[in-house]
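Engineer: Need a 3D model of the following:
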Amino acid sequence: MTINIKEPIIFSNQLIAAFEEVIVTPKRSKTESYYTGVDLGTSCIVLAVLDENQQPVAGAYRYANVVKDGMIVDYLGAIQIVKELKMELEQKLATELHYCAAALPPGTETLDSGVIRHVVEAAGFEITALLDEPTAANGVLNIRNGAIVDIGGGTTGITILEEGQVIGVTDEATGGTHFSLVVSGAYGLSFEKADEFKRNALNHQELLPILTPVIEKVASIVNQAISSFNVSRIYLVGGTCCLTGIESIIEKETQIPTFKPDNPMFVTPIGIALSCTEIVL
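Structural biologist: Down below sits the predicted model:
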């Protein structure tokens, strides 16, 4: 039987497209419970809400600087943003959101898990699951073999899977922040303006040659992380991977087929929501 290695991307694209629709037009449901995923990213906080059939019904996000290198550095700011996004979605769905799941970069479980739990609880949620980000992403991708490379704002997390089991995990402090710093230096922009410029897809063709050395650095991190494993394909997730053409450079540097969803920024928050239940931790 021929295995379609693009199949995880096809499925995730369908789920992401449905989520993007409900960000604009939420779907009120007769479901008894809603399940929320809270993704506290370095550059963006995302809330994804699913119904009891695990279908997207609402979503919201806000760019923020309350997390640095995967660690919360503005505790009160994080609480306030999550609380405001929660209230916004509750108004749109005309109901209260009780349950949520959250995630954190691999390798930081003993350092930051308690803080993340306190943030979502202080925002009014009951937390039902706390998992690492690559595991959350794979809830959407459903990969059995390969490497998930999560390039976020502050770090790049790499998880290697074999027959559906995690056999290797690493996390390095190189991500979208470094991309924005390069853009800032190249164009003489403030960091905030450079970050905004980088996010605009209309600028990606112009930016790709400037950012290629940083992408190659990410690829070297990936190569080092997978060197001891038999990795035959790479799947990219995380907001930084929205940069058009990043997958081609990583594939060239690693010599491994590399794929990414249409909007890799939303893979992890949807996956976090998929792990949410009604059983409170």
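Engineer: alpha carbons only for contacts and neighbour counts from here, please
Structural biologist: Will do.
Engineer: Which parts of the stretch 1-150 of the chain are helices?
Structural biologist: With helices called from DSSP state H, counting those that start in this stretch, the stretch 1-150 of the chain shows them at 7-24, 75-93, 109-122, 133-141.
Engineer: Looking at those helices, spot the one closest to residue 184.
Structural biologist: Closest approach to residue 184 among the helices of the stretch 1-150 of the chain (Cα to Cα): helix 75-93, 24.8 Å.
Engineer: for that closest one, which positions count as buried?
Structural biologist: 77, 78, 79, 81, 82, 83, 85, 86, 87, 89, 93 (16 or more other Cα atoms under 10 Å).
Engineer: quick check: angle from it to helix 109-122?
Structural biologist: Helix 75-93 runs at 50 degrees relative to helix 109-122, counting by axes from the mean of the first three to the mean of the last three Cα atoms, to 10 degrees.
Engineer: which residues sit against helix 75-93?
Structural biologist: The contact list for helix 75-93, computed with Cα atoms under 8 Å, 6 or more residues apart in numbering, reads 26-28, 38, 40, 45, 47, 58-62, 66, 72, 96-97, 115, 119-120, 122-124.
Engineer: angle of that helix against helix 7-24?
Structural biologist: 80 degrees.
Engineer: In contact with the nearest residue to residue 32 once chain neighbours are set aside, which residues are there?
Structural biologist: The spatially closest residue to residue 32, leaving aside those adjacent along the chain, is residue 52, at 7.3 Å (Cα to Cα, 6 or more residues apart in numbering). Residue 52 makes contacts with 31, 32, 33, 34, 35, as judged by Cα under 8 Å, 6+ apart.
Engineer: next up, for comparison:
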Amino acid sequence: MMEKANALILQMEKCIANENPIKVEGKLKVGVDLGTANIVITVLDSNDIPVAGAIYPADVVRDGIVVNFVEAVQIIRKLKAQLEKQLGRELIYAATAIPPGIMEGNVRVIKNVVEGGGFIVTNVLDEPTAAANILNINSGAVVDIGGGTTGISILKDGKVIYSADEPTGGRHLTLVTAGALNMEYEDAEEYKKDINNYNMVFTMVRPVIEKMSSIIQKHIKGYNIDTIYLVGGTCCLRNIENVVEEYTGVKTVKTYNPLLATPLGIAISVK
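Structural biologist: The predicted structure follows:
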């Protein structure tokens, strides 16, 4: 199960790194992920195989809410044009995703951003459900820890039976790092990502990870969950899955490069 997901994510990584022209016949499926730290566009062929992708660091979404509509639209237009040039064809339809449990008005705004970027939106789903598409699971808890929020979806027999979202994510890890080291936020973000600083950073941010774990534990209580699946950019932090498993007592696994799991799952949802 995870092997197939990891292989697709690895292929998407290669696609994002490749800037050479690509010729693909047939239907293309596009996913647009408006994240707190990055905007990601993934393109799959009709068999759900990655063919192209693009990622752009952006600070246009906070806690699931678009805070800079114009910049978000401009970034999507730029990435769309870049991918269309690479593929030699127009990208028309796309799916996008939202954190679970956000207000209907915010859902409309996210859809409007993607449409403002030049796509016709054919599907809007919540982020953990999108990730479940790439994981190809029928039961368990999918937890998407992004830059601003921790989203939880509980699946049973292939259907989402419960979802929730709370405002704790990667930004909070950066804020703790910045406070502890007396750094500006941007400097702390880069410091946090540097693998050479891992031991110090992990020690500082572990209490925040434990808070995320308590959020997960609260929302899965009573659902008889046997596995927690972690996705989202914040889960790229090494050993985060071990803290969640230790705290919740539930087997916890994560994909290779969890940042790309949800964007891939979004594209898979395109009909």
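Engineer: Would you pull the TM-score for this pair?
Structural biologist: Superposed pair, TM-score by TM-score structural alignment, normalised by the length of structure 2: 0.96. Supporting alignment: 270 aligned residues with a Cα RMSD of 1.3 Å.
Engineer: is it possible to export the helices of the stretch 1-150 of structure 1 to CSV including distance to residue 214 of structure 1?
Structural biologist: Below are the helices of the stretch 1-150 of structure 1 laid out as CSV (distance: least, Cα to Cα, whole Å):
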stretch, distance to residue 214 of structure 1
helix 7-24, 25
helix 75-93, 28
helix 109-122, 27
helix 133-141, 22
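Engineer: Residue 166 of structure 1: which of the ones you listed is closest?
Structural biologist: Comparing those by their distance to residue 166 of structure 1 (Cα to Cα), the top pick is helix 133-141, with 8.5 Å.
Engineer: Give me the buried entries from the contacts of residue 52 of structure 1.
Structural biologist: The neighbour-count test (16+ other Cα under 10 Å) marks 33, 34, 35 as buried among the contacts of residue 52 of structure 1.
Engineer: The last one corresponds to which position in structure 2?
Structural biologist: Okay, so that is residue 35 of structure 1. Matched by TM-score structural alignment, residue 35 of structure 1 corresponds to residue 29 in structure 2.
Engineer: Tell me the one of the buried ones among the contacts of residue 52 of structure 1 nearest residue 256 of structure 1?
Structural biologist: Checking those one by one against residue 256 of structure 1 (Cα to Cα), the nearest turns out to be residue 35, at 35.9 Å.
Engineer: If I follow the layout properly, the closest one ends up in contact with residue 53?
Structural biologist: No - in this structure residue 35 of structure 1 lies outside contact range of residue 53 using Cα atoms under 8 Å: 9.9 Å.
Engineer: Now the helix or strand containing residue 210 of structure 2 on structure 1. Mean distance?
Structural biologist: If you go by DSSP states H and E, residue 210 of structure 2 is part of helix 198-220. By mean Cα distance after the TM-score superposition for structure 1, the fitted helix 198-220 of structure 2 averages 1.0 Å away from its aligned residues in structure 1.
Engineer: equivalent range in structure 1 for that helix?
Structural biologist: Mapped onto structure 1 using TM-score structural alignment, helix 198-220 of structure 2 spans residues 204-226.
Engineer: got it, and stretch 65-82 of structure 2?
Structural biologist: Residue span in structure 1 matched to stretch 65-82 of structure 2, by TM-score structural alignment: 71-88.
Engineer: just stretch 145-156 of structure 2 next, same as before
Structural biologist: Residues 151-162 of structure 1 are matched to stretch 145-156 of structure 2 when aligned by TM-score structural alignment.
Engineer: Next up, the contacts around the residue mapped onto residue 276 of structure 1 from structure 2.
Structural biologist: With TM-score structural alignment as the criterion, residue 276 of structure 1 lines up with residue 270 in structure 2. The contact partners of residue 270 of structure 2, by Cα under 8 Å, 6+ apart, come to 29, 30, 31, 94, 95, 122, 123.
Engineer: want to throw the residues you listed into a markdown table with distance to residue 261 of structure 2?
Structural biologist: Below are the contacts of residue 270 of structure 2 laid out as a markdown table (distance: Cα to Cα, whole Å):
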| residue | distance to residue 261 of structure 2 |
| --- | --- |
| 29 | 15 |
| 30 | 14 |
| 31 | 11 |
| 94 | 17 |
| 95 | 14 |
| 122 | 20 |
| 123 | 17 |
